[in-house]
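> got a sequence here, can you build the structure:
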Amino acid sequence: MTLTTIIIGFVALAAGILMGLLFSRSSLNTKAKFIIEDAKKNAENIIENSNVKAESVRKEKEAQAKVKFLELKSQHDTEIQNREKKIQEIEKRIRDKEQKLNDELSKTGKLEKDLDRQIADYAKKHEILERKQEELETITTQKVEILEKLSHYTAEEAKAELVEAMKAEAKTRAQAHVQEIMEEAQLNAKSEARKIVIQTIQRIGTEQAIENSVSVFNIESDEIKGRIIGREGRNIRALEAATGVEIIVDDTPEAILLSCFDPVRREVARLSLHRLVTDGRIHPARIEEVVEKTRKQIEEEIIEVGKRTIIDLGVHGLHPELVKIIGRMKYRSSYGQNLLQHSREVANIAATMAAELGLNVKLAKRAGLLHDIGKVPEQESELPHALLGMQWAEKYGENAEVVNAIGAHHDEVEMTSLLSPLIQVADGISGARPGARRQVLESYIQRLKDLESTAMSFDGVSSAYAIQAGRELRVMVESGKVTDEQSHQLSYDISEKIQNELTYPGQVKVTVIRETRAVNIAR
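This is a model prediction of the structure:
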């Protein structure tokens, strides 16, 4: 602002001078001269005022600069003081740490001296101990030589005999201890286990339909037999070729026998015969047409049976192929026990036991229903039914616990969850209860002989008898060869061998009987 005023003053002065020159050149009048003088005076006044204001501004700025300088100097001094204070604190901490380090070094030096002294003492004691050990070995060798002379045994022979004696004693004691533990565990668990199993059987146990490999087709009169046979046997040959079932027409009054080990084929043949006899038109072309229609009807019925079964049991989300397999179970049997009814019973038993034990009831029921699906393959398979069923369940996306329960219910694979032994027990309960299954006489007798021969293979057994339809094995032992303690071990060994080598429904109780007889004759 001051510079602008000065410039304006100079401009006015120059204008005045210029005007004066112009007026003097043009011989202006005296009034112009006065104007020039006034302009000069005004310019001088402006310059003087400008100088005064500039001096005032300069002094003001100098004062502000001094104040600012003092403030900055004060801040700098404060920062210097704070920094010095921090440096002093850091120096103090360093001195403290140095002092502590010196103290620790002093303690370490003392500990090293103590350690050196202890090492020296240990070396002396170790040297004394080695001398004592040498003296002890010398004395022991002398005593062993004296004992060998007195007993006529070498040290190795005596050691071996002592080890054998100790092993026999330890085995006897261990078996007695194991027996005590097992009896104690049975006292605590037997009552509750019996309660759960009995309640489950009471809730779930149902009658089972006994099926065989022969069906009887009843007719109104024997005249129909001739129509079924046809001219030169054409009709019956066409029917057997279409169904795969052997049709037996004999002297049995008002009955025709259908023989086939495949219940589905047998049912197709029975329904086809019923339709043909009802319709009255029996000839090869008509037979093929009716058999095909009946086969489709059976397939639809299989699917419907599977759906109805899973709805009744409350099992959801099964793959359609598994539903179809469940439906085929209706036409399969195992030891005369209908497979679908058996699977439903196992599912309910497993669900009830799972509820009692606090396990997953839905998974238990699902695994129980599917555990025997490997028994109904459409084509023959070399795999055991448990492994085949496990493969199917895994293929169709079943839970890992369900898959393992299916594969492990006959110990084909290792059990990996609590659900697997539960399904195995439920399967045993359903199949082993009285009246549930029918066995062929030859296989039944062979199983009893296998039980007895297994027991007779052990040393000291004089005789063995399978009783209670193979549920119990009575083993008689010679009292001179088997002691009371050894009889417990023998019972355990026989039961283990039966469990590992034989196949049987339910469980087998092994009872070892040892008696001592004293006989004298009075003459």
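> switch to C-alpha atoms for all contacts and neighbour counts from now on
OK.
> any idea which helix or strand comes after the helix or strand hosting Asn348?
Assigned by DSSP states H and E, Asn348 belongs to helix 339-357. Following the chain from helix 339-357 toward its C-terminal end, the next helix or strand by DSSP H and E is helix 361-370.
> pretty sure Leu473 sits in a strand.
Yes: assigned with DSSP: H, G, I helix; E, B strand; the rest coil, Leu473 falls within a strand.
> residues contacting it?
Leu473 makes contacts with Leu451, Glu452, Ala464, Tyr465, Ala466, Ile467, Val508, Lys509, Val510, Thr511, as judged by CA atoms under 8 Å, 6 or more residues apart in numbering.
> and for comparison, fold this next one:
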Amino acid sequence: MDTNTIIIIAALVGLAIGFAIAKFMEKGKASKTISSAKKEAATILKSAGIEGESIKKDKIFQAKEKFLELKAEHEKVIINKDKKIGEAEKRIRDKESQVSNELSKSKKLNDQLESKIKDVNHKSEFYEKKQAELEKLHKSQVQQLEVISGLSAEEAKGQLLESLKETAKSDAMAYAQSMMEEAKLTAEQDARKIVVQTIQRIGTEEAVENCVSVFNLESDDVKGRIIGREGRNIRALESATGVEIIVDDTPEAIILSCFDSVRREVARLSLHKLVTDGRIHPARIEEIVKKTEKQIEQEIVEVGKRTVIDLGIHGLHPELIRAVGRMKYRSSYGQNLLQHSREVAKLCGVMASELGLNSKVAKRAGLLHDIGKVPNTESEVETPHAILGMQWAEKYGEKPDVCNAIGAHHDEIEMKTLISPIVQVCDAISGARPGARRQVLDSYIQRLKDLEDIAFGFSGVQKAYAIQAGRELRVIVESEKVNDEKAAQLSFEISQKIQTDMTYPGQVKVTVIRETRAVNVAK
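All right, here's what the predicted structure looks like:
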């Protein structure tokens, strides 16, 4: 072997020995690591077992506590249910005892009822026998009286009735009045049916405008002062104005009801002055009402003047101007009379100018064509309003063309000028347009006027007011001419007169008021 080969072999042997030594050293280290890891694993397992036991014990303890809580709650629920069941059983037992008591009472009442029925039957038989005996005795006594007096029963009745006629008359009126009051109580339902059947549909705004005014107040405290002690203020105001004053639950408002709008306006202005002044008593009320009536008369004249100026009409008599102003407070078939007359005047002016006629004369005739509808104490109610208006126009110096147009616009007289058919046509145009008129309201107002006229037909009547939409007629009589007994008789006679002469729905209450005043002056 050469040297190189020996060196190579020696190197290989050295490498092999080094590798073996390295492997042995690694094996020693690995065994140490494994043993230390086993020790750590054993320690970990031991501590884990201890923690597991501790956790197990805690969980078991918690489970026992939870079980005890659930058990206690369950016992509470069971106790409550037992308690409710016990209460229900107690209520049932009480009900059963009550039912048994009621049954026993009912049985006793039935027994008592049967015994009472028997007693009633027995008594009725006894009373029938007695009644028969009384009839026999009555007949025998009548026969004896006829023999003694020498008169028959019918002749005696006639003489007795003649002698007691005057007394029986007053008694009969009192009895009739009591029977009427009793009938009112039992006939309320029938009256409602009659009212419902006779109601017709009309616009609410028309009814409010023509029959009702609302007087607003600053507070409800003023209502008590307006009513006064025992209602004396409100009675004085109604008596002075002829307006029904309704004080109800409407907040801060009083309703004034009357078919005559002039009366309503007088009452409204009087109330305003009284509330503003603060002094409200009967004497003050009468003073304010008189002043207000004068104020209204002045306002009527001013309205008439403004109307004729607006329409360009000149030279109209002051009485005709006053009549035009009063149209503001009148209505015809639910249509305001002044607005209707102004409308007719304008239509007449336009139509006359289109036909080449005198438009001023046409306007004048159109404005005055309905003045006969304005009330006048000197006129007769039976006269047609067209003829009455023509008579007024002639009386106060109007031209023949205007007078003929006024009198002929409803064909009461013959038309003699071309202005007359123009006024008739324009009146029809204004009245026939949709919503212009309601005939029901006009007939209703006429019925209220007829009610008041019937009352004035009796002697001793000083004032008469139809109130409550015609359901009551309030009559004020003179205390010197009518005494208390005569007042009751007057109320009965007026009600009979209304019942005979008029047709109306429902009932009309007639109230006669007799008031005595003692007045002296201290000087």
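> post the TM-score for the overlay when you can.
Superposed pair, TM-score by TM-score structural alignment, normalised by the length of structure 1: 0.44. Supporting alignment: 238 aligned residues with a CA RMSD of 2.2 Å.
> rewinding a little: distance between the helix holding Asn348 of structure 1 and the chain's centre?
22 Å (CA atoms, centre = their mean, to the nearest Å).
> with stretch 92-99 of structure 2 instead?
49 Å.
> picking that back up, show the buried residues in the contacts of Leu473 of structure 1.
Burial of those was assessed by neighbour count (16 or more other CA atoms under 10 Å); the buried members are Leu451, Glu452, Ala464, Tyr465, Ala466, Val508, Val510, Thr511.
> in strands only, show me those residues.
Ala464, Tyr465, Ala466, Val510, Thr511 (DSSP state E).
> which stretches of the stretch 401-523 of structure 2 form strands?
Along the stretch 401-523 of structure 2, counting by DSSP state E, counting those that start in this stretch, strands occupy 461-467, 472-477, 509-514.
> where do the helices sit along the stretch 51-200 of structure 2?
Here the stretch 51-200 of structure 2 has its helices, by DSSP state H, counting those that start in this stretch, at 153-163, 165-186, 188-198.
> would you mind giving the ones you listed as JSON lines with mean neighbour count added?
As requested, the helices of the stretch 51-200 of structure 2 are exported to JSON lines (neighbours: other CA atoms under 10 Å):
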{"stretch": "helix 153-163", "mean neighbour count": "11"}
{"stretch": "helix 165-186", "mean neighbour count": "12"}
{"stretch": "helix 188-198", "mean neighbour count": "12"}
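> which of these sits closest to Ala22 of structure 2?
Relative to Ala22 of structure 2, the nearest member of the helices of the stretch 51-200 of structure 2 by CA to CA is helix 188-198, separated by 129.8 Å.
> helices or strands up against the closest one?
Using 3 or more CA pairs under 8 Å, 6 or more residues apart in numbering; DSSP states H and E, no helix or strand is in contact with helix 188-198 of structure 2.
> what's the angle from it to helix 165-186?
Using axes from the mean of the first three to the mean of the last three CA atoms, to 10 degrees, one finds that helix 188-198 of structure 2 and helix 165-186 are set 70 degrees apart in direction.
> please compute how far helix 188-198 of structure 2 lies from its chain's middle.
On CA atoms, centre = their mean, the centre of helix 188-198 of structure 2 falls 16 Å from the chain's centre.
> do stretch 91-108 of structure 1 as well
58 Å.
> all strands of the stretch 201-350 of structure 1, in order?
214-218, 246-248, 255-259, 333-334, 337-338.
> pull the residues that contact the second one.
Right, strand 246-248 of structure 1. For strand 246-248 of structure 1, using CA under 8 Å, 6+ apart, the contacting residues are Ile236, Glu240, Ile256, Leu257, Leu258, Ser259, Cys260.
> contacts only, for the residue lying closest to Leu490 of structure 2 once chain neighbours are set aside.
Sequence neighbours aside, Val512 is the residue nearest to Leu490 of structure 2 in space, at 7.5 Å (criterion: CA to CA, 6 or more residues apart in numbering). Contact analysis of Val512 of structure 2 by CA under 8 Å, 6+ apart lists Arg474, Val475, Ile476, Val477, Ala487, Ala488, Leu490, Ser491.
> can you list the residues you listed in a markdown table and add distance to Asp94 of structure 2 and neighbour count?
A markdown table is the format used below for these (distance: CA to CA, whole Å; neighbours: other CA atoms under 10 Å):
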| residue | distance to Asp94 of structure 2 | neighbour count |
| --- | --- | --- |
| Arg474 | 64 | 23 |
| Val475 | 67 | 24 |
| Ile476 | 68 | 20 |
| Val477 | 71 | 23 |
| Ala487 | 66 | 22 |
| Ala488 | 63 | 18 |
| Leu490 | 67 | 23 |
| Ser491 | 64 | 22 |
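> make a markdown table from those residues and add distance to Asp190 of structure 2 to it.
Output for those, formatted as a markdown table (distance: CA to CA, whole Å):
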| residue | distance to Asp190 of structure 2 |
| --- | --- |
| Arg474 | 24 |
| Val475 | 27 |
| Ile476 | 30 |
| Val477 | 33 |
| Ala487 | 29 |
| Ala488 | 27 |
| Leu490 | 27 |
| Ser491 | 24 |
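> just give me the closest of the ones in strands among the buried ones among the contacts of Leu473 of structure 1 to Ala43 of structure 1.
Closest to Ala43 of structure 1, out of all of these and judged by CA to CA, is Val510, at 142.7 Å.
> how about that closest one, nearest residue that isn't a chain neighbour?
Leu473 (4.9 Å).
> for that neighbour, give its distance to Gly407 of structure 1.
With distances taken as CA to CA, to the nearest Å, Leu473 of structure 1 is found 29 Å from Gly407 of structure 1.
> could you identify the longest helix within structure 1?
Looking across structure 1 with DSSP state H, the single longest helix is helix 30-151.
> that one - contacts with which helices or strands?
Using 3+ CA pairs under 8 Å, 6+ apart, the elements in contact with helix 30-151 of structure 1 are helix 2-25.
> what's the helix it packs on packed up against?
Using 3+ CA pairs under 8 Å, 6+ apart: helix 2-25 of structure 1 touches helix 30-151.
> with that, I have no additional questions.
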